[in-house]
Every structure is written in C-alpha cells, then in structure tokens.
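# pasting the structure only:
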C-alpha cells in the first residue's frame, strides 16, 4: 500500500513537470540599474545643476578663506623670527582659531550638501518607483529586480524607465 502511494505521487510529480516548465517560461522579469537612473535621467541631471548653483557660492567663499588662511600662515612663518614672542603667540592663536572656524564651515557645508543630495535623491527615487510600478502593471511583469549582481541585457529595462522618467513633467 505504501509503495503504491509513493508510486502514484512520483507519477503525479513527473507528469506535472511539463506544466511547471511551461509556466516558468511565461515568467516576465525585468531588471533596473538604479545607479544609471540616478546618473543618466534628466531629473537627476537637473538636481545636480540645482545643487551646484545652490552651493557653488559657499564653496567659492570657503576656498577663498582657505587661501587667505594659508597666506597668513606663510606670512607668519616668514615674520616669526623677527616678531616679539607675545605677538607671535597671539597671531598663531588667531590663525588656529581661524583654521577651526574654516573646518567648522567646511563641515557645515558638507552636511548641508549631503542633506540636500538626500532630499533630491529621495524625490528622484520616489518618482522612479512610480514609473517602475506603472511599467510593471502596464506590461504585466511578474518580477522587476533592482541592482542585481548579474543580469542579461534582454531583461534590462533601465533605459525604458529613464525614458519614461524623462517624458514626465
């Protein structure tokens, strides 16, 4: 009795393999390279331009401060042997404080830039996810994978997503 049951189960499994194989061939899979989307899409390029415009003035000011600080340090190095000890110490202290202020301003700029980049990237990825969902629904995908280790160009739909994002206003 037990062997008849096992035989029947084996026959059922073997006969269902062609059905499972046919279903697997109908599976529609897409692949998305999100790094390409964040690099090549028009909204990503526009966000980069906005950030550049927003932060270029501060970056220029900080480079100017850094240059002036370096020049003041060089001047102090040249004049140090002829300066009275108290004057030399005072100027060194001032330069040290200015260096710390410059470091603080650079850190603040980096933090502000990172925050704004995250905001822009979040908006872009939200937009991309909506487009991916639309493509998923309209083209009847079973699975869309993002950032796979290996993917065939046959299933890469990144260009389609970029084009759809660029077409939106």
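Cool, got the structure. As the structure is a computational prediction, the values presented were derived from the model and not from experiment.

# okay, CA-based contacts and neighbour counts for the rest of this
Fine.

# How much space separates residue 150 from residue 31?
Taking CA to CA, to the nearest Å as the measure, residue 150 falls 10 Å from residue 31.

# With residue 160 instead?
For residue 160, the distance to residue 31 - CA to CA - is 11 Å.

# Of these two, which one has the most company?
More crowded of residue 160 and residue 31, by other CA atoms under 10 Å: residue 31, with 20 against 14.

# Give the other helices and strands that the strand or helix carrying the more buried one contacts.
Using DSSP states H and E, residue 31 sits in strand 29-32. Judged by 3 or more CA pairs under 8 Å, 6 or more residues apart in numbering; DSSP states H and E, the packing partners of strand 29-32 are strand 143-146, helix 158-167.

# And the ones you listed: which comes nearest residue 44?
Smallest distance to residue 44 across those (CA to CA): 9.7 Å, for helix 158-167.

# here comes the other one, which I'd like you to weigh against the first:
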C-alpha cells in the first residue's frame, strides 16, 4: 500500500511539475530552460564531501581502533579457551566461557553504538554538504535563468547536466 502511495505521489508530483512548466510557458514563448544535477556524485566527489569524510575518519578512528583491539582480545581469549578446554576443570571452563561471552556482548553493544554514532554524524555532515550544494544550485539557476533544475532523474542528457559546474563552485569554496 505504501509503495503504491509513493508511486502515485511521485507520479503526481511529476505531472504537477510538467503542468506547471506547460502553464508557465505560453506557446509563443521560448522553451523552458531545464538542467539536472547528480547529487550522489556531489556527495561522493566534491571537496566538501571529501573533507567531511576525512573529518569523520579522524573523529571516529580512536573508537574504531579500540573496537578492533577488543575483537582481537576476544578472539585470543576464545582461541586460548578452545586450546585449554581439554585440561580445564568444568568450573574453570564455564567461568572462562562466561567471560568470553560477556566480553563479546559488550563488544557487540559498543560496535552497535559506534555504527549508530557514525551514521548520525555522517548524515549531519552530508546534510551540510547538500545544503551548500543546494545554495550553489539556486545561485546558478538565478544566474543562468533556469526554469527547473532536477536533482534526481532516471536519465539525464549530458547536455543539461550542470553537476560539474556545481562542483567547481563548491570546490572553490562557494556558498
């Protein structure tokens, strides 16, 4: 039901945009000026996006190393337990199994928190990049007198793709 609703909503939005363009451009007027931007490419390849990625790596590298060290410790404890199982008393074996299981649960919790924190910060950083990109897109639209700029499309003719222009302004530090 929700997929159908989304499809109807997106088709309705496309039909509304088409109708708005047709209504805004009388038959005797010039054609509508349309451009397209690849937001995914901007979020992947622009200097602000790359700077955000470096910032995130620096911010989260210490926690990542701690998790890797913890995983190695758990593996070492589990390997030692496997090796010593035959010579351990039942109580010692159960105690060490419990220690490994407790440490593994703590590791899983810390890893989950790490992923959640990283995803939240990544979303915040990318939202800032996208906000800057949208300002640049609006600026280019006004300067070049575009009637419509599409950010997501199934197909874009390279002739109307202005992604490189947006990235040049973003990479130059444009606002």
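Alright, I've got the coordinates. All figures in this text were calculated on a predicted structure; none of them were measured in a lab.

# with the second structure superposed, average distance for the strand holding residue 31 of the first structure?
When the second structure is overlaid, strand 29-32 of the first structure sits 0.4 Å from its aligned residues on average, using mean CA distance after the TM-score superposition for the first structure.

# just stretch 127-134 of the first structure next, same as before
Per aligned residue, stretch 127-134 of the first structure averages 0.6 Å (mean CA distance after the TM-score superposition for the first structure).

# whereabouts in the first structure does the longest helix anywhere in the second structure align?
In the second structure, with assignment by DSSP state H, the single longest helix is helix 90-144. The aligned range for helix 90-144 of the second structure in the first structure is 85-139, by TM-score structural alignment.

# equivalent range in the second structure for the helix or strand just after the strand holding residue 31 of the first structure?
Counting by DSSP H and E, the next helix or strand C-terminal to strand 29-32 of the first structure is helix 34-40. Aligned using TM-score structural alignment, helix 34-40 of the first structure spans residues 39-45 in the second structure.

# go on, stretch 148-166 of the first structure?
Going by TM-score structural alignment: stretch 148-166 of the first structure matches residues 153-171.

# distance between the ends of stretch 85-94 of the second structure?
First-to-last residue span, stretch 85-94 of the second structure, CA to CA: 10 Å.

# related to what we said a few turns ago, nearest to residue 41 of the first structure, of the helices and strands packed on strand 29-32 of the first structure?
Comparing those by CA to CA, helix 158-167 comes nearest, at 5.5 Å.

# ok so, going back, pick the most buried one from the helices and strands packed on strand 29-32 of the first structure.
helix 158-167 (a mean of 17; mean count of other CA atoms under 10 Å).

# Once aligned, what mean separation remains between that one and the second structure?
So helix 158-167 of the first structure averages 0.8 Å relative to the second structure (mean CA distance after the TM-score superposition for the first structure).

# Outside of stretch 120-139 of the first structure itself, list whatever touches it.
In this structure, residues lying in contact with stretch 120-139 of the first structure by CA atoms under 8 Å, 6 or more residues apart in numbering are 37, 38, 43, 44, 47, 141, 142, 143, 144, 161, 164, 165.
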